[in-house]
Every structure is written in structure tokens, then in C-alpha cells.
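In: pasting the structure only:
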């Protein structure tokens, strides 16, 4: 198989991001409708596995960000450019939404707590573990999904220095795999000493215990700079098959797709990271079915607006959910009312995300080239273009 080339845009990665946001929405949709029929319960059971969408986001982030960092190592403004470009992509929407919510306080009668200040410093995942009530702002805001934004931002704060010190892709691979092993061991010890759903939540929300996806993405970003894509796919074939068998066993033993099980909270995150890493690699393979599917316009559309959809889709559900019961009463059917509600909720989430991207986020994105001009082209594009220059038989960083 011909190796991917530098600066070639791999649209399948956009579509893979689209799958991630769809999985997240599916999970939250079935937590909202409260239907009790057998078909609805089966769908809800399947939908409960949608939390894996966040793990897919992690794998993509680890892969793309590590690629950007490796390819920027020899640039004089390595740290400055990275943080400027990341800030212009992430901060405007995040802090803009928090500012909007604060402005709406008298309108929605929001009841803020002192602990909500943690959101300003991307520490909400830690704060919510200590005080679960901080995941909401009664009576109108739901901020529980913001935990993953904190995990990624904490990773972004630590990872550039790590890559700068390691430099060699082989060292990055060894360090990432070692850290994954330490995280797995830490989860097993925590679950053994403190066996409870609360500790499962702590494990799920914490960077040290839920970094498998980010680090596995980094492993593949470094690997593809050493070996050909064919070689990596060959090496990963049996690990992926083995992890698929483990995933089936976990579900069969636990009877659940949710992460609130001992098996999923221990080995599950490592297994999902490897499986999603394998899927990512297939998306890079020219002519593969994965590349064809995730390159479709519909999947790329969801991927393009995934950040906004993720931020907005749960934000006002305490208020929006009142519409569910009205629709069920209007249509004289819990099922039809729930279906109408989900369609409306999803459509509104997409519409708000599109408007936000075009009129609020895009002006900030255009500032990237002004304050952190790339040498050749936008590093984010190079990354999604597969910052994966494949240098067969030699290190990408000398």
C-alpha cells in the first residue's frame, strides 16, 4: 500500500469525528426520553454505549495533536504557535458559552456556586468529582459533558513539553505505552481498594486514569512516522482482533455497554483505545471501506461541526426537556412524542452549532494565521491532512 503523503487532506478523519459526536448524542438521547417499552429498552441498552464517542474523540485528538507537535519540533516558535492556535480554536466557544450563560443568569434565575469557577480553569472534571452538583446550574443548565473538555485541555497543557523532551518518535511510543500501562494498573488498584460506582466516575473523569485514547492516538501518530501504513496495519491486526474479543467478553459478562462496570472501568478504556486506533488506521488506507464511508459528505458534515454540537447539545436540556412531555401529550403517544422531541433537539443542536461556527468561531479561526503564521500551511490542516508523513525505516525527527 502506498504510504500517505504529507499535506494530503484525509477527509475520512473528519467523518470519523462525525461518528464520535453521533455516538455521544445517541447516548444522551436515550437517557432523556424515558421510554419503557421493550424495543425502547433495547435501543436504550445499545445507546448506552455511546459514551465511547468521547473515547473516539480522544484517539483522534491524541493522533492529530501529536502529529502537529512532532512536525513542529524544529520551529523556533514551537510552544507559542501551538498554544496560540489551540487557544483560538478552543477558547472562544468555551468561554463564550460560559459568558452567555452568566449573562442569562437573571433571565433563567441560575443558581451558581463558588465551585463553578473551576470551569474557568478547565478543572471542572476534578471539581465535579468532589461535588457532583457542580455538573448543573439549576434550574436551566446542564454542564456535565464539559468534563471531557477539561481532560483534553489538561492533556494539551502537558503534552507539548513531553513531545519536546522526548523528540524521537520511538521514545514517544514507548513513553505513551508505558503511561497507558500505568493508568491501567492504577484503575485496577482503585477499583480493588474502593469498589464503587463513585470511583468509576472518578476514573472516567480523570486524565491520569482515562488517557488511554489520547496516548494511543499519540502512539499511532509517532508510528506512522517510522513505519509504512502497511506495516502498522499488519502489526495491529492481531491486537485489534484480540481486543475485539475482549470487548465482546466484557459485554457478555457485564450485560451492559455502559462504563459503570468493573471490567469496562479497568481494561475497557485500553481496549476501546486500541479498537478505535485500528479504525483510524483503516481510514487512512486508500480504497478501504472505512475511508470510503467516513469520507461521505454527511459524515464529514457532522465532523466539521462536532465541537459546537458537543458543547451545545446538552447545555439547555433542563429547559428543553419540558417540550418532551408537551409533544407526547400533543401527539397522544409517548413514542411519537419522544421521536419528535429527539428530531427537534438534534436539529436545534446542529443549527446552533452551524450558526456559531460561521458567525462566532470562524472569525477567531482566521486569526490563527495572523498571530501564529504557519511556515507552509495551517498545522491543523496538516494534522488532519495526516500530519502522518511516513518515513519508512527512519525517524521523522533527527
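Out: Perfect, thanks for sending it. This structure is a prediction, so every number in the text was calculated from the model and none was measured.
In: Please count neighbours and contacts with C-alpha atoms only from this point.
Out: Fine.
In: residues contacting the residue nearest to residue 205 when sequence neighbours are not counted?
Out: Here the nearest residue to residue 205 in space, its sequence neighbours aside, is residue 125; by C-alpha to C-alpha, 6 or more residues apart in numbering that works out to 5.6 Å. Shown here is residue 125, whose contacts under the criterion C-alpha atoms under 8 Å, 6 or more residues apart in numbering are 146-148, 150-151, 205-206.
In: any idea what sits nearest residue 33, other than its immediate chain neighbours?
Out: Using C-alpha to C-alpha, 6+ apart and skipping the chain neighbours, the partner closest in space to residue 33 is residue 338 (5.7 Å).
In: Give me the contact list for stretch 54-71.
Out: Applying C-alpha under 8 Å, 6+ apart, the external contacts of stretch 54-71 come out as 13, 17, 20-21, 24, 78, 82, 148, 152, 160, 163-164, 167, 169, 211, 213-222, 269, 272-273, 276-277, 280, 379-380, 382-384, 386-388, 397.
In: Can I have the buried ones of those as a PyMOL selection?
Out: A single PyMOL command is used to select the members of those judged buried by 16 or more other C-alpha atoms under 10 Å:
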select buried, resi 13+17+20+21+24+78+82+148+152+160+163+164+167+169+211+213+214+215+216+217+218+219+220+221+222+269+272+273+276+277+280+379+380+382+383+384+386+387+388
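In: Next step: the contacts of stretch 54-71 restricted to helices.
Out: 13, 17, 20-21, 24, 78, 82, 148, 152, 160, 163-164, 169, 213-222, 269, 272-273, 276-277, 280, 379-380, 382-384 (DSSP state H).
In: Helix or strand next in line after the helix or strand encompassing the residue nearest to residue 205, which one?
Out: When elements are assigned from DSSP states H and E, residue 125 belongs to helix 124-130. For helix 124-130, the following helix or strand on the C-terminal side (DSSP H and E) is strand 136-137.
In: Now do that following strand: distance to the chain's middle.
Out: What separates the centre of strand 136-137 from the centre of its chain is 22 Å, taken as C-alpha atoms, centre = their mean, to the nearest Å.
In: Likewise for stretch 7-15?
Out: For stretch 7-15, the separation from the chain centroid amounts to 17 Å (computed by C-alpha atoms, centre = their mean).
In: cool, and stretch 99-112?
Out: Using C-alpha atoms, centre = their mean, the offset of stretch 99-112 from its chain centre is 27 Å.
In: And the residue nearest to residue 205, how far from residue 55?
Out: When C-alpha to C-alpha, to the nearest Å is the yardstick, residue 125 and residue 55 sit 16 Å from each other.
In: okay, now the one to match up with it:
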């Protein structure tokens, strides 16, 4: 998603988080491949795999937590530096906007072709993507309109968070940030419960910023805790406990409901919080513990780190590629089993090739412009 590789709190670089980003992306890709074939009966041989992938949407929560952690860590480093706000927004714009708007421009051809008219570009459903308001459109109208990029609702959530949160981190005393984050965390939970009980759309609850703020607030709280050596020791000590507590919550809901799906009302009231607890533990495990060979093999291997570094463009591209691949294969009479497996392989290969090209020839040149806007010298530290 929108999180880009970079320094974490206090200038540290947590190598395993790149691998985690790669694994989270593969979970989302796999779920979307099954989704584009879901209008046909799924082969029984894939029943167990599909049941497992029903949990893979949790990767979205992991991305949100990671985003809050990394962005807040960067902002904490910039506190007290002249022109910090302008520098932050300039650099984030170079990281986020070029790939995003390039993909939208390319997909505009798809919009016009499917609609048969260039006037399709002026429809509200399409215009909302250009200003990062697509999550509001999806919340009101569901997933149906312009399916190839409906997955970009998550980037709208992150961009809306980036709009105001940097100002608070850079301007307010740290002690106030703690209370703001704690308040936002519980506000999001209360809002979700209230919306479920009053009959709001499950899609709206899933995609709106204020109902997902607890993910971003949790990641930001981890960054605040990790800003001290003592805090990092606490996170390392509690990593496994948080993971087990989160998984226990997920398992209980799954046992009671017989499923663990993102639009289930019980999951929305309590499961999202269980996801966050697990995600906070996993991030703490990867960042602050000296992990064993299994964890290193999964999260520090070169393939996952490579994919993690390119996961932003990969996330942008994979769903339209999967949809296009599925349409071609179904038109040629591919049966669901072969179609699903072929769609996964083709989507993964094309996505990774295009993500690498994007990284080398589009994203990196834009990122090289960051040196043209340097922050000023540090100001005298203020109290708080």
C-alpha cells in the first residue's frame, strides 16, 4: 500500500519490515485472484486454501499499522527542524503521487474503452480517485463501480491520515500526542460498534477513515513507545503475548461465527481490534526482538525484501492485472481450477515485472529529487 521503505523511529531501519510488507502483499494478491473467479463455483480442492485466505484480508490492517509506525517515526525525527512540515509533504508527494497518478492515467484508457465514451472520465465515481476520496464513494455506493481500482480505497484512508497527522506531530508536545492517539484508538472502536448496531453498511464501516483510525493510531503509538530504549525493550518483551492475544480473539470469533470475514458485524465490532493486537505484536517481534532462523527465513529473505521494496507499485497494479487476466482466460474456456492457478501465476509475474520497471525508471528518478528540498537547521528544543 502507501507505505514506502524508509527509516523508522530514531533513525533505525528494521530490515524485517520490508519482508513483512512483501508477505502482506502476497496475501492480498492471492485473495484478489480468488475474488475475480468467485462468480463461478470454486473447485473443492481449493476449499481449504480459500478458507485460509478468508483471513488474509487482515493484511490490510497490518499495512495500516505499519504505515502509522513508519510515518510517525519519520515525523518524530523531524521535530524541531526548520521547514519540517513542507519537507515532509514534499518528500511524501514524490514517493506517493507519481506511481499513483501514472496508474490512474493508464487505467483511464480502460474506463473510456469499457464505457465507450470519453465522458466516462467526468463521472463522480472516477473523479473521486483523483482526489483520494474514493473511500467515501465506495462507502456510499459499494464495490460495483469501476472495480479494477476499488482496492485503492485503502490509499485514500492513508492520504487522509497524512493530511492532518503530520501537523499534530510536528507542532504539539509529545505528551499531548499520547492522549490524542489513545482517544482516536478508542473513538474508532466506539464508532464501529455504534455503526454496526445502528445498521450502517458494512462496506462503509470497512473503508472510512474514522472507522479505521485505530490501526493507524496503534502504529503511531508503537512509534512513540519505540522512541526510547526502554520502550523498545517493553515491546520486545510483549511481542509474543500481543500476537497470542490477537490470535485468540480471532479464533474465538471464527469459532462462534463459523467464519472470519471483513464485513461480518461481529468481526467489525471486535475482530478489527483483535487484528490490531496481533499486528502490534508482529511488528514488535520483527522490529525489536532477536529472532530465530524461521522468522529470518520468512521475513529477511532477499525475495520478500525485494518485493516489499516494490510493494507500493505492485499493490497499485495487481488487481486490474488479475481482472484482465481472468477475463481473457474465461473467454478462452479455462475451467476454474486452471483459471485460478494461471491467474495467480500470470498476475504475480506481470505485477512484479511492472513493479520493477516502475521502481527503476519511474519511482527512483522522482525520489532522486528529494535532495532539492532540504530541511533547515534544527531549532532550539521546546519543552514537552
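Out: Structure received. Since we're looking at a predicted model, the values are computed, not measured.
In: Aligned counterpart of the residue nearest to residue 205 of structure 1 in structure 2, please.
Out: Correspondence of residue 125 of structure 1 to structure 2, assessed by TM-score structural alignment: residue 135.
In: What about the aligned partner of residue 306 of structure 1 in structure 2, how many residues nearby?
Out: Under the alignment defined by TM-score structural alignment, residue 306 of structure 1 corresponds to residue 311 in structure 2. By the measure other C-alpha atoms under 10 Å, the count of residues near residue 311 of structure 2 is 31.
In: quick one: contacts for residue 311 of structure 2?
Out: Residue 311 of structure 2 is in contact with 1, 21-22, 25, 355, counting by C-alpha under 8 Å, 6+ apart.
In: quick revisit: can you name the next helix or strand after the helix or strand harbouring the residue nearest to residue 33 of structure 1?
Out: Counting by DSSP H and E, the secondary-structure element that holds residue 338 of structure 1 is helix 334-356. Toward the C-terminal end, the helix or strand that comes next after helix 334-356 of structure 1 (DSSP H and E) is helix 362-365.
In: Relative to structure 2, which residues correspond to that next one?
Out: The aligned range for helix 362-365 of structure 1 in structure 2 is 364-367, by TM-score structural alignment.
In: Would you mind naming the helix or strand containing residue 96 of structure 1?
Out: Secondary structure assigned from DSSP H and E places residue 96 of structure 1 in helix 78-103.
In: mean shift between that helix and structure 2?
Out: Following the fit onto structure 2, the mean deviation recorded for helix 78-103 of structure 1 is 1.1 Å by mean C-alpha distance after the TM-score superposition for structure 1.
In: Can you list the helices and strands that that helix packs against?
Out: Helices and strands touching helix 78-103 of structure 1, by 3 or more C-alpha pairs under 8 Å, 6 or more residues apart in numbering; DSSP states H and E, are helix 362-365, helix 368-371.
In: could you redo the last one with a cut-off of 7 Å?
Out: Under the contact criterion of 3 or more C-alpha pairs under 7 Å, 6 or more residues apart in numbering; DSSP states H and E, the helices and strands touching helix 78-103 of structure 1 comprise helix 362-365.
In: ok, and what's touching the helix it packs on?
Out: The contact list for helix 362-365 of structure 1, computed with C-alpha atoms under 7 Å, 6 or more residues apart in numbering, reads 88-89.
In: how does it look with 6 Å?
Out: Taking C-alpha atoms under 6 Å, 6 or more residues apart in numbering as the criterion, the residues outside helix 362-365 of structure 1 that touch it are residue 88.
In: Once aligned, what mean separation remains between that helix and structure 2?
Out: If you overlay the two and look at helix 362-365 of structure 1, the average distance to its match in structure 2 is 1.0 Å (mean C-alpha distance after the TM-score superposition for structure 1).
In: buried set for stretch 325-345 of structure 1?
Out: If you call a residue buried by 16+ other C-alpha under 10 Å, then stretch 325-345 of structure 1 has these buried ones: 325, 327-328, 334-335, 337-342, 345.
In: separation between the residue most central in space within structure 2 and residue 145 of structure 2?
Out: Using C-alpha atoms, centre = their mean, the residue of structure 2 that lies closest to the mean C-alpha position is residue 63, 3.4 Å off. Distance of residue 63 of structure 2 to residue 145 of structure 2, computed by C-alpha to C-alpha: 24 Å.
In: if I look at the alignment partner in structure 2 of residue 272 of structure 1, how far off is residue 60 of structure 2?
Out: Matched to structure 2 by TM-score structural alignment, residue 272 of structure 1 sits across from residue 275. Between residue 275 of structure 2 and residue 60 of structure 2 the distance is 10 Å, computed by C-alpha to C-alpha.
In: Compute the number of surrounding residues for the residue lying closest to residue 240 of structure 1 once chain neighbours are set aside.
Out: In space, residue 240 of structure 1 comes closest to residue 275 once its chain neighbours are excluded; the distance is 5.8 Å by C-alpha to C-alpha, 6+ apart. The number of residues packed around residue 275 of structure 1, counting by other C-alpha under 10 Å, is 24.
In: Of the contacts of residue 311 of structure 2, which is the nearest to residue 139 of structure 2?
Out: Distances from these to residue 139 of structure 2 were compared by C-alpha to C-alpha; the smallest belongs to residue 1, at 19.3 Å.
In: Please determine how far the counterpart of residue 196 of structure 2 in structure 1 is located from residue 263 of structure 1.
Out: Residue correspondence to structure 1 (TM-score structural alignment): residue 196 of structure 2 is matched to residue 191. When C-alpha to C-alpha is the yardstick, residue 191 of structure 1 and residue 263 of structure 1 sit 10 Å from each other.
In: just residue 155 of structure 1 next, same as before
Out: Counting by C-alpha to C-alpha - residue 155 of structure 1 and residue 263 of structure 1 are separated by 25 Å.
In: ditto for residue 92 of structure 1
Out: Counting by C-alpha to C-alpha, the separation of residue 92 of structure 1 from residue 263 of structure 1 is 38 Å.
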